[in-house]
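Asker: Next comes the sequence, and after it the predicted model I'd like to discuss.
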Amino acid sequence: MSKAKQIERILERRIRHGDYLLKELPAERELAEEIGVSRMTARKAVQFLVKKGLLQRQPNGRLVVSREAETRLLHVAFLVPSLVSSDVEQWRLALDRLAEKFNMVTRTILYVHWDDPVLLDAAEGLDGMFLIPNCEPMPDRIMERLRTAGRSLVILGQDMSTLGLPSINLFPAVVVQQLLDHLAELGHRHIDCFNVQTVDPVVRARIDQWNLWRASHRMAGRVLGEPIEPYEQPLMSAYKQMGKILDEGKLQGTGLLCLTAPAAIGAARAMADRNIQVGKDISVCVINDEGLARFMTPSLTSIETPDPTPYLSVCLDWLSGSNDQWVGSLLLEPSRLPLFVGSSTGPAPTSNLSAAKDRDHADTK
């Protein structure tokens, strides 16, 4: 493949992924220096893309994505907090799968805090936005700026429909009761709740559902764990916190509901390090497995992650249509989700964890 052809492919890929939605295209000289080719080679590649209709040259000589190419594409921002998450990847891949169907360019944009300038840059420069809120409450002024920017905004992973924003919530808090019903059927009567995540509306709603179910079924249980600060590492914190809880004998339940995947993974590792058999000595389950449940040892009982594609398609139909008015409920969420029963849950043991630890200690003598 010629060097000019390589540059053509690079630029086409960048245009397709929205790399130049919020910044200018580099000049031919800058492009040549970046890729390590002659300016003549860079110019040859650019001229081909101009002829193809993807680029056009302005009177001042600057290159821009052609208006014809821009008008036939739906430009969408995917705004995500600056942290690693399997959830974020699932949303991104679903949007990528829908790109061709909706003739869409999606640009993933990381933001660190609510006053990050990239949020408002995206609001001003694109056709629509899919936003995953971070753990901190969104200030009213930011909410108002995003709502009045003239761009359509969809919230992912939280319910902000009461604020007039279309929202997709794949894990409504009520699914907590599916997990708790499963543990109750196995004979568990004391089910603790473990959380290390910053208490945002999602975490709060899950704790409320656990409390509601526990009260209505007259079950024992306590909330365990200390919420971390935003952007701290939840997995390591879950491991350390559960280790301390176990060492101090504070885990009294035979069942443990974990509110997030890092909480469940960290807790299970801390238990394994202390010869506590998950699924036998204690049952552990989690609401959102982030696609990991089947691949863990032991496999983790969880609510399975639903396919976000149908819900995103509804929103993209709205974004790409000529009618600005949303039709129907602003909240899109499943009413019930599949339960994956892994080996991390089993019949309630006849003795509590302290007795199991004493037994194991005696067996090693």
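Answerer: Looks like it arrived, so ask away. Bear in mind that the values here come from a model prediction, so they are computed numbers and not experimental data.
Asker: can we go C-alpha only for contacts and neighbour counts from here?
Answerer: Fine.
Asker: Do a quick rundown of the helices in the stretch 251-365 of the chain.
Answerer: With DSSP state H, counting those that start in this stretch as the definition, the stretch 251-365 of the chain shows helices at residue ranges 261-273, 309-320, 353-363.
Asker: Now mean neighbour count and distance to residue 73 too, for those helices, in CSV please.
Answerer: Formatted as CSV, those follow (neighbours: other CA atoms under 10 Å; distance: least, CA to CA, whole Å):
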stretch, mean neighbour count, distance to residue 73
helix 261-273, 22, 36
helix 309-320, 17, 9
helix 353-363, 13, 59
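Asker: now these in CSV, with distance to residue 185?
Answerer: CSV is the format used below for these (distance: least, CA to CA, whole Å):
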stretch, distance to residue 185
helix 261-273, 21
helix 309-320, 32
helix 353-363, 20
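Asker: nearest to residue 3, of these?
Answerer: Set against residue 3 and scored by CA to CA, the helices of the stretch 251-365 of the chain come closest in helix 309-320, at 36.6 Å.
Asker: also this one, for the comparison:
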Amino acid sequence: MLTIKEIAERANVSRTTVSRVLNNSGYVSGEARERVMKVIEETGYVPSENAKSLRTKKTRVIGAILPKISTETSSRLVKGMDDILAKEGYQILLANSNLKPEKEIEYVRLLKSRHVDGIILSATNINSGLTGEIKRLNMPFVAVGQHIPELASVIFDDYQAARDMASLFIKKGHKRIAFIGVDEKDRAVGHCRKLGYVDAMEEHQLPIEEGWVQKGEFNMESGYHCMKAILEESKTMPTGLLAVTDRLAIGAMQYLKGQGLSVPKDMAVAGMGASELSRFITPSLTTIDFSVEDAGREAARLLLGYINGESYHEKPQVVHHRLLERESI
């Protein structure tokens, strides 16, 4: 394989000039740059990534730990990250925690051992083991979707989004609104979204009857069974349902349809997340767009800043959301 010394000899320039052209650093005259680029094009020279890493002490690789790599939210997040990182010559190494906190800790250690330049973590919940490991490893790090005190975070306003959605139900005249959530160990989706619903109901002095609130998992089947439980356990039939994810909402809609109930005539339904499927089911699903791509871009920008020596932002960066009112309410 051609060396920098050989390129310098063929282009009749110094090795320093070749290095500056390859790394796009330092002054090089236009004529010298053209000679170097001509040799590179003619020979098909590709610089060794290992050699570059040794010189710059950077691998140009970012680790991304995702809760479920197959979900639409994860793909949108990675797309946003890649929009920024690719322009700076970075590649993304993906790890799938499969919603298991212990896997998140394992992957943080693994990515550190692979000498990635930094890590972006989309965490399911935050625990002392995870935060302790991140601080111990002392490397550029950004969390997305959950706030980690003393570390950089990009978050959504989950509380206000759920409160906005519950308020829409109330504005439309609904006074009996059921809720499907998830485990509150997931602070953002489980705790904050439930709190937004509860506070909206309390603000308007509306009751939350026994049976109206159910806890599910992150899938449609769970939404189906939670809706079944709401109808079987409630003394009073609710007229509206707020689910913390679109998948839960769509599963609930399928159960209602199977019972011969109409959405939204018999039960208004809303989800959260603005999944692609939410636009195409019948009726189309009212939902919250959390601008996940923007969160990915912001996380990537922050991480690149930390890699380049900027100080950490201890205050979390909040990404905006939009309420998309459709046919299901």
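Answerer: Perfect, I can see it now. Quick caveat, the model's predicted, so the values are computed rather than measured.
Asker: Superposed, what's their TM-score?
Answerer: The TM-score (TM-score structural alignment, normalised by the length of structure 2) is 0.75; 278 aligned residues with a CA RMSD of 2.7 Å.
Asker: Any idea which of the helices of the stretch 251-365 of structure 1 gets closest to residue 203 of structure 1?
Answerer: So among these, helix 261-273 is nearest, using CA to CA, at 12.0 Å.
Asker: which stretches of the stretch 101-250 of structure 1 form strands?
Answerer: 104-111, 128-131, 152-156, 167-168, 191-194, 223-224 (DSSP state E, counting those that start in this stretch).
Asker: Highest mean neighbour count out of the ones you listed?
Answerer: Across the strands of the stretch 101-250 of structure 1, averaging neighbours per residue (mean count of other CA atoms under 10 Å) puts strand 167-168 on top, at a mean of 26.
Asker: What residues in structure 2 pair up with that strand?
Answerer: Mapped onto structure 2 using TM-score structural alignment, strand 167-168 of structure 1 spans residues 153-154.
Asker: what about that stretch, how far off from structure 1?
Answerer: By mean CA distance after the TM-score superposition for structure 1, the fitted stretch 153-154 of structure 2 averages 1.0 Å away from its aligned residues in structure 1.
Asker: so what's residue 72 of structure 2 up against?
Answerer: Each residue near residue 72 of structure 2 by CA atoms under 8 Å, 6 or more residues apart in numbering is listed here: residue 275.
Asker: Apologies, that question was intended for residue 177 of structure 1.
Answerer: Contacts of residue 177 of structure 1 (CA under 8 Å, 6+ apart): 209-210, 213.
Asker: quick one: which of those is nearest to residue 315 of structure 1?
Answerer: Looking across the contacts of residue 177 of structure 1 and measuring by CA to CA, the closest to residue 315 of structure 1 is residue 209, at 28.0 Å.
Asker: Give the aligned equivalent of that closest one in structure 2.
Answerer: Following TM-score structural alignment, the counterpart assigned to residue 209 of structure 1 within structure 2 is residue 196.
Asker: who are the neighbours in contact with residue 303 of structure 1?
Answerer: The contact partners of residue 303 of structure 1, taken as CA under 8 Å, 6+ apart, are 175, 179, 286-289, 337-340.
Asker: and of those residues, the nearest to residue 141 of structure 1?
Answerer: residue 288 (31.2 Å).
Asker: residue nearest the centroid of structure 2?
Answerer: residue 77 (4.4 Å; CA atoms, centre = their mean).
Asker: For the aligned partner of that residue in structure 1, give me its contacts.
Answerer: Here residue 77 of structure 2 is matched to residue 91 in structure 1, going by TM-score structural alignment. Taking CA under 8 Å, 6+ apart as the contact definition, residue 91 of structure 1 lies against residue 308.
Asker: what's the helix or strand for residue 91 of structure 1?
Answerer: helix 86-98 (DSSP states H and E).
Asker: Mean per-residue distance, that helix versus structure 2.
Answerer: Counting by mean CA distance after the TM-score superposition for structure 1, helix 86-98 of structure 1 comes out at 1.3 Å.
Asker: List the buried residues of that helix.
Answerer: Residues of helix 86-98 of structure 1 classed as buried: 88, 90-92, 94-96, 98 (neighbour count, 16 or more other CA atoms under 10 Å).
Asker: Likewise for stretch 141-161 of structure 1?
Answerer: For stretch 141-161 of structure 1, by 16+ other CA under 10 Å, it's 146-147, 149, 151-161.
Asker: What is the nearest of these to residue 77 of structure 1?
Answerer: Checking the buried residues of stretch 141-161 of structure 1 one by one against residue 77 of structure 1 (CA to CA), the nearest turns out to be residue 153, at 9.5 Å.
Asker: And that closest one? What does it align with in structure 2?
Answerer: When structure 2 is aligned by TM-score structural alignment, residue 153 of structure 1 is paired with residue 141.
Asker: same thing with residue 79 of structure 1?
Answerer: Using TM-score structural alignment, residue 79 of structure 1 pairs with residue 65 in structure 2.
Asker: Can you pick out the most distant pair from the buried residues of helix 86-98 of structure 1?
Answerer: 88 and 98 (15.8 Å).
Asker: residues in structure 1 aligned with stretch 249-256 of structure 2?
Answerer: With TM-score structural alignment as the criterion, stretch 249-256 of structure 2 aligns to 264-271.
Asker: Contacts for the matching stretch next, please.
Answerer: 235-240, 242-243, 246, 258, 277-278, 284-286.
Asker: which of those are buried?
Answerer: 235-239, 242-243, 246, 258, 277-278, 284-286.
Asker: any idea of the angle the host helix or strand of residue 5 of structure 1 forms with strand 104-111?
Answerer: Residue 5 of structure 1 belongs to helix 3-16 when assigned by DSSP H and E. Put simply, helix 3-16 of structure 1 runs at 80 degrees to strand 104-111, going by axes from the mean of the first three to the mean of the last three CA atoms, to 10 degrees.
Asker: OK, contacts around the match of residue 153 of structure 1?
Answerer: 118-121, 134, 151-152, 303, 306.
Asker: Contacts for stretch 112-119 of structure 2, please.
Answerer: Contacts for stretch 112-119 of structure 2 (CA under 8 Å, 6+ apart): 58-65, 108, 111, 137, 139-142, 303, 307.
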